[in-house]
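Participant: have a look at this fold, sequence not included:
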């Protein structure tokens, strides 16, 4: 067995370029995402794992110290990135992360690798994690499951895969005078206003405007492997909906969507999604991740309506193994599990997600 070494990487371009070359990679492991989190008190430690000098895995570890205590919580969002078909490498990387958590005096290290759970490989990873003492996390930080759309066949084939009603609604938006434009940093305040309205209407958490402004600005200004685009739907002189899409390598993610309670019958969201797909195709992307699907495929799931909207564009349900915690000290982890509302409150205030 070839030994595995790891080291910290400090060059943004090298990090993104090598990460993009790994079999699995995700926007949340990009350099830019770590910088977004650093603005809210999380420190990004970027680790490359190498065999005989060749990088074979990567993990961006977000770390947050707990006040004056010599303790921390750690999180590897949608990572680590590696070839999970290589069982030896998987074990080596897990062992290295466990060692890193111990040396960092972490209460726990949480990860939610981008690994499907509906495959033999996914089930093998689940068995391995449990065997090594990782615990299924009581709380998911990201959506456990998602909706993926294959873009490889091109724009015409993608639209042909829409349900008939969805194609009709895209055309209807145009007939009703809805137009879509690429927004700039000057439009971020308008988008936030719509996003806050959407959160109030649909009942999800809205953070301060500065958090979103910093994140959106970072992604809009990115170049190379990372990019972002703000798309806004206008009806006459009024902006009635918008979405923010970002890409890493050849995958695009639908990160944020917002709409006014007005003009909904004009179907601006259908047209926005179509334009987002066209943007992703123009960027060379082969996959569009619509970011979020039900935890359980039942109509009572809170995301069922969202899933039906995404399914109408031809997206497929993509279940993942979810979040797991490694706790160097079972006692410390137990104490914090009992007091978990306090920990979760801290994580949310620190904008872990």
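Facilitator: Received the coordinates, thanks. Computed from a predicted model, the values in this text were never measured in an experiment.

Participant: please count neighbours and contacts with C-alpha atoms only from this point.
Facilitator: Noted.

Participant: what is the neighbour count of residue 137?
Facilitator: 15 (other C-alpha atoms under 10 Å).

Participant: would you agree it is in contact with residue 326?
Facilitator: No: the pair residue 137 / residue 326 is not scored as a contact, 9.3 Å apart, by C-alpha atoms under 8 Å.

Participant: list residues touching both of these two?
Facilitator: Residues within reach of residue 137 and of residue 326 at once, by C-alpha atoms under 8 Å, 6 or more residues apart in numbering, are residue 110.

Participant: what residues does stretch 89-103 touch?
Facilitator: By C-alpha under 8 Å, 6+ apart, stretch 89-103 touches 4, 6, 49, 57, 74, 82, 83, 84, 108, 109, 326, 328.

Participant: second structure for comparison follows:
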């Protein structure tokens, strides 16, 4: 039976297909259209023998003079080894594009060109990725190259992704486990929350924005994510119970001072050790006193916002209060975010894009959690209006530069 193209894919059927597809991506979920509400959207699919064999969430951006651009983030989802299916799908997309006065369609299939640890970077490629590239190009797609510029593509071409292993926390690198223990020793607690803590999380991201000089998202956007994805969205927060920690630290300091007072003067080595411990306890009390004066009895000092889609989880946003950097809370909250995702059936947790050089601070931080670098095949353009396609691409690139 021949393929059939449809623009009327039921949302539940569509999402079931996405969640069970090897190329599953949150950005192709039906609800992602609600997040990108400033774009028009459409769910399309290809049927064979009354079964969905290909699907895509199309985002349509209005352009001057009534034209549009169609973008398919991390999609379409289909078997790219099947040349006839690829050819049919792209042909139908072009026809649909003409109906909507699209100048071109930009697709970014969720296909890995290579996967490796950042310190083991190599030039190997997955043969299936090259076959997919060949089939897309044969159907009229124009590959936009294996860009090494992080800002040249809409979605990052390199991302840091942690995959499930048994006893995940125990298999973290030694230095990460050491930093995690520091956080626990400094009284940091981890809590999982829903939409009720959006305001707290938004405040943490503001602190990250101020520190890094970047612009993330605001409270309304985070609330939209939590409302749209419901039980599939969660916030993990690192909490410092300052009052309790201060009481414990003061008691520990008092105990050490009592031991010093009772220590014989000729026990030089023991006395030296106790004095060093006193200095450490005293500094801890000073720090916690300053924390209490600033934030009161309790402070939320780091957090993540994540969404689960099928067997994948995306850590979309994170924030940290630099005032509490000695608490090492980020080395506690990130792995606990992953652990919770794994406990709920996920086989991977995407920490997001990294610089294509793999030598920046963000990559080094994410390397603390044993990720693989996913290097993507990259974007393809499907020209719809042959005359205006290249001028439109030139204009788009000029806009991105500014």
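Facilitator: Yes, it's here. Being a predicted model, the structure only gives us computed values, none of them experimental.

Participant: just to revisit the earlier point, ok, of the contacts of stretch 89-103 of structure 1, which one's closest to residue 336 of structure 1?
Facilitator: residue 108 (9.5 Å; C-alpha to C-alpha).

Participant: please name the residues that touch the closest one.
Facilitator: 72, 73, 74, 101, 325, 326, 327, 328, 333.

Participant: mind checking which of those residues are in helices?
Facilitator: 101, 333 (DSSP state H).

Participant: how about CSV for the contacts of residue 108 of structure 1, with neighbour count and distance to residue 312 of structure 1 added?
Facilitator: Formatted as CSV, these follow (neighbours: other C-alpha atoms under 10 Å; distance: C-alpha to C-alpha, whole Å):
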residue, neighbour count, distance to residue 312 of structure 1
72, 17, 43
73, 21, 39
74, 26, 37
101, 23, 42
325, 21, 35
326, 27, 38
327, 23, 41
328, 22, 44
333, 18, 42
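
Participant: and which of the contacts of residue 108 of structure 1 is nearest residue 167 of structure 1?
Facilitator: residue 325 (42.6 Å).

Participant: surely the closest one and residue 139 touch.
Facilitator: No: if you go by C-alpha under 8 Å, residue 325 of structure 1 and residue 139 don't touch, sitting 10.1 Å apart.

Participant: next, count neighbours for residue 240 of structure 2.
Facilitator: Using other C-alpha under 10 Å, residue 240 of structure 2 is surrounded by 26 other residues.

Participant: so it touches residue 302, yeah?
Facilitator: No: contact criterion C-alpha under 8 Å: residue 240 of structure 2 and residue 302 do not qualify, at 9.6 Å.

Participant: find me the equivalent region of stretch 270-277 of structure 2 in structure 1.
Facilitator: Alignment of stretch 270-277 of structure 2 against structure 1: no match, by TM-score structural alignment.

Participant: my bad, stretch 96-104 of structure 2
Facilitator: Taken onto structure 1 by TM-score structural alignment, stretch 96-104 of structure 2 occupies residues 100-108 there.

Participant: all helices for the stretch 1-150 of structure 1, in order.
Facilitator: For the stretch 1-150 of structure 1, the helices defined by DSSP state H, counting those that start in this stretch occupy 12-20, 31-38, 87-103, 120-131.

Participant: looking at the ones you listed, which is closest to residue 183 of structure 1?
Facilitator: helix 31-38 (19.9 Å).

Participant: now what about the closest one, what contacts it?
Facilitator: 12, 15-16, 27-28, 43-44, 60, 62, 214-215, 218-219, 222, 226, 351-352.

Participant: what does stretch 277-297 of structure 1 give?
Facilitator: Residues contacting stretch 277-297 of structure 1 (C-alpha under 8 Å, 6+ apart): 143-152, 154-155, 247, 249-255, 301-304, 306-307, 310, 315, 317-318.

Participant: narrow the residues you listed to those that are buried.
Facilitator: 143-151, 247, 249-254, 303-304, 307, 310, 315, 317-318 (16 or more other C-alpha atoms under 10 Å).

Participant: I figured residue 2 of structure 2 hits residue 50, correct?
Facilitator: No: applying C-alpha under 8 Å as the test, residue 2 of structure 2 and residue 50 come out as separate, 10.3 Å apart.

Participant: between those two, point out the one with more neighbours.
Facilitator: residue 50 (10 against 7).

Participant: any idea how far residue 35 of structure 2 is from the corresponding residue of structure 2 for residue 46 of structure 1?
Facilitator: Using TM-score structural alignment as the criterion, residue 46 of structure 1 maps onto residue 43 of structure 2. As defined by C-alpha to C-alpha, to the nearest Å, residue 43 of structure 2 lies at a distance of 15 Å from residue 35 of structure 2.

Participant: residue 186 of structure 1: neighbouring residues, count only.
Facilitator: 8.

Participant: doesn't it fall inside a helix?
Facilitator: Yes: under DSSP: H, G, I helix; E, B strand; the rest coil, residue 186 of structure 1 falls within a helix.

Participant: residue in structure 2 matching it?
Facilitator: In structure 2, residue 186 of structure 1 lands on residue 196 (TM-score structural alignment).
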